[in-house]
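Student: starting from these lines, generate the structure:
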Amino acid sequence: MFSADPSRYDGRMPYRRCGKSGLLLPEISLGCWHNFGHFDDQHEARAILRRAFDRGITHFDLANNYGPPYGSAEENVGRFLAEDFACHRDELVISSKAGHDMWQGPYGEWGSRKHLLSSLDQSLRRLRLDYVDIFYSHRPDPKTPLEETMSALATAVQQGKALYVGLSKYPLKRLKRAVSILKDMGVRCLIYQPPYSILNRWPETEGIHEWLHDKGIGSIVFSPLAQGMLTGKYLAGIPEGSRAAREEGFLQTDQVAQQHDKLHALHAVATEAGMPLHHLALRWALQQRGVTSALIGARTVAQLDDSLDALHTPEISADLLARINEISPA
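Tutor: Here you go, the predicted structure:
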């Protein structure tokens, strides 16, 4: 039986207000994109969730198609929530998403009401929950009218199946319109989720983070370590067993090769700052305007602890921030 650490809220984990809302999120949240599927070590996955909660992480982020196979991350996390965290449900923020490929046929992806609301019902069954705290449209649909997609998010809130709604990966023009449509429907967009790292600064380039900050909408960034490139493991090449070494992975060897010079330059900056590269990358993301929380993944409890230790490093100085901007500009 899991007994949570009674000192989990003793100040080790800082919390930030999510835009202009009543919700506080931990500076680092746990993403369940990797390492929670049926093919992963379930004992370690369970231990990661327990350790995360003991260290103050109150936000677990999922999506309908996380695994593999699709849906398996929600199934496994749902089992752990029921067995270990049932008495802590009101301390947790659980999010899920829909919009990417999930099941066969014309309704298994994108942004129709049919897909989003059916997917949410499936997610709730897998997670063994009555509601999720945040339900996202996982990606913009180029063909479904935006009003239909937003109406599905509004319905999720009105039915009590989601407390808040969010958007992920929407370009600025479409994001602005989506937020406006939701507002007209009486539902505010709580949060936005983009990929964001020192090596991928497009939310800055497009002015998204500046606009979110001005509108009081939170931002929770994923891949702050650039799929592992900012961990230091690729400084000497492609390690066996790494994401870039897997044919089916999102990170490809040519992507790593293209970033070779930047990675070595950033490693030098991190060394000068007296911290490992991944701590520099996490600290950098959390110092950027408009960022509420950074999503990390972890294969092991030790890896989770190591990433969380970045919160105890000093903020990056203005001089080092300027050097990072020179190495990898927005």
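Student: contacts, neighbours, all on C-alpha from now
Tutor: Fine.
Student: quick one: neighbours of Tyr234, just the number.
Tutor: 20 (other CA atoms under 10 Å).
Student: any idea where the strands of the stretch 151-300 of the chain begin and end?
Tutor: 162-168, 189-193, 218-221, 293-296 (DSSP state E, counting those that start in this stretch).
Student: helix, strand or coil for the nearest residue to Gly99 once chain neighbours are set aside?
Tutor: Take Gly99 and drop its neighbours on the chain: the residue closest to it by CA to CA, 6 or more residues apart in numbering is Trp110, 4.3 Å away. Under DSSP: H, G, I helix; E, B strand; the rest coil, the three-state class of Trp110 is coil.
Student: re the thing from before, and of the strands of the stretch 151-300 of the chain, who's closest to Cys18?
Tutor: Minimum separation from Cys18 across the strands of the stretch 151-300 of the chain (CA to CA) falls at strand 218-221, 4.6 Å.
Student: packing partners of the closest one?
Tutor: strand 189-193, helix 208-215, strand 293-296 (3 or more CA pairs under 8 Å, 6 or more residues apart in numbering; DSSP states H and E).
Student: give me the neighbour count for Ala86.
Tutor: Ala86: 12 neighbours (other CA under 10 Å).
Student: for it, give its distance to Gln287.
Tutor: 34 Å (CA to CA, to the nearest Å).
Student: what does Ala236 give?
Tutor: Ala236 is 28 Å from Gln287, by CA to CA.
Student: cool, Gly186 as well?
Tutor: Distance from Gly186 to Gln287, by CA to CA: 32 Å.
Student: which of these two has more residues huddled nearby?
Tutor: Just comparing Gly186 and Gln287: by other CA under 10 Å the higher neighbour count belongs to Gln287, 13 against 10.
Student: what comes up buried for the helix or strand where Glu74 lies?
Tutor: Counting by DSSP states H and E, the element that carries Glu74 is helix 72-84. Using 16 or more other CA atoms under 10 Å as the test for burial, helix 72-84 gives 72-82, 84.
Student: another sequence for comparison is provided below:
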Amino acid sequence: MYQANNKRYEQMVYNRVGKSGLKISALGLGFWHNFGSVDPYENQKAIVHQAFDLGITYFDLANNYGPMPGSAEENFGRMMATDMKPYRDEMVITSKAGYDMWDGPYGEWGSRKSIIASANQSLMRLGLDYVDIFYSHRPDPDTPIEETALALDQLVRDGKALYVGISNYSGAQTTAMAKIFKELRTPFIIHQPRYNMFDRHIENDLLPVLREIGKSAVVFSPLAQGLLTDRYLNGIPTDSRAAKSSSRFLQPEQVEKTLQTVRKLNAVAITRGQTLAEMALAWDLRQPEIASVLVGASRPEQLVDNVKALNRLSFSDADEKAIADILLVHEKNNV
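Tutor: From the prediction side, this is the model:
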């Protein structure tokens, strides 16, 4: 039977989520990849155990994570019913609704029907009475934001979620949702956007809004699907994600466009005594509005390496300038 590391809280950093009372681990475990029905269950358990042993308490799921859709929640539910059951109150477990999940007009987007049905299904797969945070996974262009907000609020009032969040909303959309949640007194505390050195769109749009309204972000894709690691420094390995013709998220041409920049960033990381991945994670966390970064893993050892980012979170003015200059050249060359 799994016994958690009794020193698990000694090395992790825990950040307060906006002005709420909740703290979450600076690194969270994402279930987007490697936790589906096609992935070995014993390896999934080993990754979750390693994450928790390292002090990671934030576990990020969604209704359609797999493949097959729903299978990541089912697999995590198996763990929660056995190995992780004694530790439920030490974990922040999240789920989301909004992307394609089931056939027909109610299996996606943000209607009240879809949000509440999806949450109920997620709780059944997870085997839980509630999740700690439930997100609207993306804004729905055909549903009034009031309807989506009221559906999320209902989940809290029904005891199915402790807090609510939104994901992939623009700054203006976030402002509008926050206003409704404030009127409803809904515990809306967090936003989940994409953010990394190659995708900084939230810096001038979303982060100022979060600062103004007192909310935090937990960001996904901090390593840009592996580009911001040493994985592609010397080309595209045959067993890499970019080499797979079925990959929708990383193509060989993306690697080629970023290779020169990645090598320059890696040189900065070396001067800091970090790997490129460690520096990329720390770089995200330097933003005061970002409470946590989501990391994925295909094996437990990757998490051990990721947590080393916490050993050096500060950036000198020289580090900041060197990275900014590299990224500026990259952006000019890829307009």
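Student: if we can go back for a sec, of all the helices and strands packed on strand 218-221 of the first structure, which one is nearest Ala162 of the first structure?
Tutor: strand 189-193 (11.7 Å).
Student: and the closest one, how far from the second structure on average?
Tutor: For strand 189-193 of the first structure, the mean distance to aligned residues of the second structure following superposition is 0.7 Å (mean CA distance after the TM-score superposition for the first structure).
Student: what's in contact with that strand?
Tutor: Strand 189-193 of the first structure is contacted from outside by 18-19, 21, 164-169, 179, 182-183, 217-222, using CA atoms under 8 Å, 6 or more residues apart in numbering.
Student: only the buried subset of those, as a ChimeraX command please.
Tutor: Selection of buried members from the contacts of strand 189-193 of the first structure for ChimeraX, criterion 16+ other CA under 10 Å:
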select :18,19,164,165,166,167,168,169,179,182,217,218,219,220,221,222
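Student: which residues are in contact with the equivalent of Thr174 of the second structure over in the first structure?
Tutor: In the first structure, Thr174 of the second structure lines up with Leu175, judged by TM-score structural alignment. Counting by CA under 8 Å, 6+ apart, Leu175 of the first structure makes contact with Leu167.
Student: for Gln121 of the second structure, which non-adjacent residue is spatially closest?
Tutor: Nearest non-adjacent residue to Gln121 of the second structure (CA to CA, 6+ apart): Asn63, at 8.0 Å.
Student: my read is the one you found is in a helix, agree?
Tutor: No. Per three-state DSSP, Asn63 of the second structure lies outside any helix segment and is coil.
Student: ok, Glu315 of the first structure - how many residues close by?
Tutor: 15.
Student: that one contacts Ala285, doesn't it?
Tutor: No. Using CA atoms under 8 Å as the test, Glu315 of the first structure is too far from Ala285 to be in contact (10.8 Å).
Student: which neighbours do these two have in common?
Tutor: By CA under 8 Å, 6+ apart, no residue touches both Glu315 of the first structure and Ala285.
Student: quick check: closest non-adjacent residue to Leu227 of the second structure.
Tutor: Per CA to CA, 6+ apart, closest to Leu227 of the second structure is Val255, 6.8 Å.
Student: my guess is the one you found contacts Asp230. True?
Tutor: No. Under the criterion of CA under 8 Å, Val255 of the second structure is not in contact with Asp230, lying 11.7 Å apart.
Student: which residues do these two both contact?
Tutor: In contact with both Val255 of the second structure and Asp230: no residue, using CA under 8 Å, 6+ apart.
Student: tell me how far the aligned partner of Thr238 of the second structure in the first structure lies from Lys233 of the first structure.
Tutor: Under the alignment (TM-score structural alignment), Thr238 of the second structure maps onto Glu240 of the first structure. From Glu240 of the first structure across to Lys233 of the first structure, the span is 10 Å (CA to CA).
Student: ok, these two, which is more surrounded?
Tutor: Neighbour comparison, Glu240 of the first structure and Lys233: the larger count goes to Lys233, with 14 against 9 (by other CA under 10 Å).
Student: quick check: closest non-adjacent residue to that one.
Tutor: Closest to Lys233 of the first structure by CA to CA, 6+ apart is Pro239, at 7.2 Å.
Student: what is the burial count for the one you found?
Tutor: 12.
Student: does it touch Gly228 like I think?
Tutor: No. Judged on CA under 8 Å, Pro239 of the first structure makes no contact with Gly228 at a distance of 11.4 Å.
Student: before we move on, back to that, so what's the residue nearest to Leu227 of the second structure up against?
Tutor: Val255 of the second structure neighbours (CA under 8 Å, 6+ apart): 227, 232, 235-236, 242.
Student: Ser118 of the second structure: which of the residues you listed is nearest?
Tutor: Closest to Ser118 of the second structure, out of all of those and judged by CA to CA, is Ala242, at 32.0 Å.
Student: isn't that closest one right up against Tyr232?
Tutor: No. Look at Ala242 of the second structure against Tyr232 with CA under 8 Å: they stay out of range, at 9.2 Å.
Student: hey, where'd the helices end up in the stretch 151-300 of the first structure?
Tutor: Along the stretch 151-300 of the first structure, counting by DSSP state H, counting those that start in this stretch, helices occupy 172-184, 202-205, 208-215, 253-258, 260-273, 277-287.
Student: which one of those helices lies nearest to Asp54 of the first structure?
Tutor: Going by CA to CA, the one of the helices of the stretch 151-300 of the first structure nearest Asp54 of the first structure is helix 277-287, 20.1 Å.
Student: what range in the second structure matches that closest one?
Tutor: With TM-score structural alignment as the criterion, helix 277-287 of the first structure aligns to 276-286.
Student: what residues of that stretch count as buried?
Tutor: 276-285.
Student: save the residues you listed as CSV, and put in distance to Asp325 of the second structure too.
Tutor: CSV is the format used below for those (distance: CA to CA, whole Å):
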residue, distance to Asp325 of the second structure
Leu276, 16
Ala277, 19
Glu278, 19
Met279, 16
Ala280, 15
Leu281, 19
Ala282, 18
Trp283, 14
Asp284, 17
Leu285, 19
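Student: moving C-terminal of the helix or strand containing Leu308 of the first structure, what's the next helix or strand?
Tutor: In this assignment (DSSP H and E), Leu308 of the first structure forms part of helix 301-308. Next helix or strand after helix 301-308 of the first structure toward the C-terminus (DSSP H and E): helix 318-327.
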